[in-house]
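Student: Quick check, what structure comes out for this input:
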Amino acid sequence: MKKATIKQEVSFEGVGLHSGEFSRIVLHPDDGGSVRFLIKGEMIPAHYQYVVNTNHSTDLGKNGLVVKTVEHLMAILYILGIDSLVVEFLEGFEVPAMDGSGYYFYKSLKGLVYEIDKEREFLKIEKPVSVKNCTARIDALPSKDFSVEYIGSVEGSLKDHRVKFKGNAKDIVFARTFCYDYQVEALKSMGLAKGG
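Tutor: Modelled structure (predicted):
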């Protein structure tokens, strides 16, 4: 399989979920073979080695510069198979929240996917891997096919609910960031959810 970029530039703007600040980003086609974030002249690879925060968002950083809340955009790029482009921050430092989901990213990018002449690399899970914290666990298991199963509870409505994702974008693009009203003050006291 080949890597892919986009056929033309696409821009998004809006308020950042946590910073509450206006942000404007432009996604540029690129044949470099990876996703990178460009802010104030610094290129930050979208790679786990550059993750600097996972407290209610996934933030990437390098040399003191940080791009915040990249997870919805990165999920849509993965779903569409886009693995080569540059996300440039023209204003702000946080990916715009849009409607709290990845839908607007998906809608704008789905018809622009363009293959480039580079082979895609794959991660092969050869033995079970488990990562835990005090409230959650992620297990990665060997399999011939890609699938994701989420088991979780939503307070007051769902208990031990199972959701399977087998690659259909419509099953996931509307997933939204949310919290309960009693959690808002605690989030704001941590400097978060200013744009929520």
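
Student: drop to CA atoms for contacts and neighbour counts, all remaining ones
Tutor: Will do.

Student: Go ahead and flag the most central residue of the chain.
Tutor: Closest to where the C-alpha atoms of the chain average out (Cα atoms, centre = their mean) is residue 71, at 2.0 Å.

Student: which one is that residue nearest to, not counting chain neighbours?
Tutor: Leaving aside its chain neighbours, residue 71 sits nearest to residue 58 (5.9 Å; criterion: Cα to Cα, 6 or more residues apart in numbering).

Student: so how far is residue 160 from that neighbour?
Tutor: Separation of residue 58 from residue 160 (Cα to Cα, to the nearest Å) stands at 25 Å.

Student: repeat for residue 176
Tutor: For residue 176, the distance to residue 160 - Cα to Cα - is 19 Å.

Student: quick one: which of the two has more around it?
Tutor: Comparing residue 176 with residue 160 by other Cα atoms under 10 Å, the one with more neighbours is residue 176, at 14 against 10.

Student: List the residues that contact that one.
Tutor: Residues in contact with residue 176 (Cα atoms under 8 Å, 6 or more residues apart in numbering) are 99, 100, 101, 102.

Student: which one of the residues you listed is nearest residue 185?
Tutor: residue 100 (18.8 Å; Cα to Cα).

Student: Is that closest one in contact with residue 179, as I believe?
Tutor: No. Assessed by Cα atoms under 8 Å, residue 100 is found out of contact with residue 179, at 11.4 Å.

Student: List the buried residues for the longest helix along the chain?
Tutor: Ranked by residue count and defined by DSSP state H, the top helix of the chain is helix 71-80. By 16 or more other Cα atoms under 10 Å, the buried positions in helix 71-80 come out as 72, 73, 74, 75, 76, 77, 79, 80.

Student: run this one through as well so I can compare:
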Amino acid sequence: MSPRGCLSAYSRALKPFSRAISWKPTGRPQQTLISEVSRSGTGLHSGASTTARLLPAMAGEGRYFVSGLSRSRVPAKIDHAVDSPLCTTLCGDGARVRTVEHLLSALEACGVDNCRIEIESGDEVPLLDGSAKGWVEAIEQVGLCAAENSCGHNMDKLAPELHEPMYLRRNDSFVAAFPSSKVQITYGIDFPKVPAIGCQWFSSFLDASIYLKEIASSRTFCIYEEVERMRNAGLIQGGSAENAIVCRLVIRCILNLCEAS
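Tutor: Predicted coordinates for the structure are as follows:
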């Protein structure tokens, strides 16, 4: 499917849910970074050295990427997401940015509402150690301030309010959301053939301190027996033990012995 086709599919899927969500003022100003900060590393799938520069942005601009020879602006919004294997990819105006999930997670958790993200030497966000921790540390290095619009005014931060339960399922994965006065997440994963992962559950009310302590350091993992197949498909060219957890499968063999009569 072409990127345009993928965008249309995402938009159609989101339409029924848009009626279940409204945005309400929080009484707090939108925030941005005090100054520029950058991190360099290897792209997970391209294997190329790349740099992401995080810069302050004006109130109301939101979070967006600047990438490609055209330096096109790609908003970090769900309607710019396209179908891609083993990473989140955003497209817009002929440009694309891959593997954005850890960086965007850190920006949201740390309260960075507006940010210009420039990608240099490629179209992929550097993986760092395979977690969001390095991005949290980069944000904390420069700190936050109230963002101003072009008129020098602050703008109110908006928060989503869910009015009815929502549910999405794809293959054996699903996500469900329910109306609540506080943000609480419950996450489960089950890989019975991979002892290093196994069956795990995590549940907690969510704030910046919980994110930093319990979530930000969670790293990308892969199955050792699948590495060659993925690399032959042009994926994880930059993957290594330094930026991912590599786990082996446990294969149980049952041997039935039959006596000949």
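
Student: What does the superposition give as a TM-score?
Tutor: Here the TM-score for the pair of chains, by TM-score structural alignment, normalised by the length of the first structure, is 0.94; 196 aligned residues with a Cα RMSD of 1.4 Å.

Student: which of residue 100 and residue 179 of the first structure has more neighbours?
Tutor: Between residue 100 of the first structure and residue 179, counting by other Cα under 10 Å, residue 100 is the more crowded of the two (17 against 12).

Student: Identify the residue of the second structure aligned to that one.
Tutor: For residue 100 of the first structure, the aligned position in the second structure is residue 130, judged by TM-score structural alignment.

Student: what do you get for residue 124 of the first structure?
Tutor: Match for residue 124 of the first structure (TM-score structural alignment): residue 161.

Student: Surely residue 82 of the second structure and residue 76 touch.
Tutor: No. Checked against Cα under 8 Å, the pair residue 82 of the second structure and residue 76 is beyond contact range at 11.8 Å.

Student: Confirm that residue 178 of the first structure sits in a strand.
Tutor: No. Residue 178 of the first structure: not assigned to a strand; according to DSSP: H, G, I helix; E, B strand; the rest coil it is coil.

Student: how about the helices in the first structure?
Tutor: Counting by DSSP H, the first structure has helices at residues 71-80, 103-109, 184-189.

Student: For residue 149 of the first structure, find the nearest of those helices.
Tutor: With Cα to Cα, the closest approach to residue 149 of the first structure among the helices of the first structure belongs to helix 71-80: 15.4 Å.

Student: start and end residues in the second structure for that closest one, please.
Tutor: Using TM-score structural alignment, helix 71-80 of the first structure corresponds to residues 101-110 of the second structure.

Student: And the matching stretch against the first structure, how far off on average?
Tutor: Mean deviation of stretch 101-110 of the second structure relative to the first structure after superposition (mean Cα distance after the TM-score superposition for the first structure): 0.3 Å.

Student: Near residue 94 of the first structure, how many residues? Count them for me, please.
Tutor: Residue 94 of the first structure, neighbours per other Cα under 10 Å, totals 25.

Student: Pretty sure it sits against residue 14.
Tutor: No. Using Cα under 8 Å, residue 94 of the first structure is not in contact with residue 14; the gap is 9.6 Å.

Student: about what we covered before: out of the contacts of residue 176 of the first structure, who's nearest residue 192 of the first structure?
Tutor: For these, the closest approach to residue 192 of the first structure (Cα to Cα) belongs to residue 100, at 14.4 Å.

Student: contacting residues for that closest one?
Tutor: Applying Cα under 8 Å, 6+ apart, one finds that residue 100 of the first structure lies in contact with 17, 176, 177, 178.

Student: cool, and residue 1 of the first structure?
Tutor: With the criterion set at Cα under 8 Å, 6+ apart, residue 1 of the first structure makes contact with 119, 120.

Student: Counting neighbours, which of the contacts of residue 176 of the first structure comes out on top?
Tutor: For those, the largest number of neighbours (other Cα under 10 Å) sits with residue 102, at 23 neighbours.

Student: didn't it look like it was pressed against residue 173?
Tutor: Yes. Using Cα under 8 Å, residue 102 of the first structure is in contact with residue 173, at 5.2 Å.
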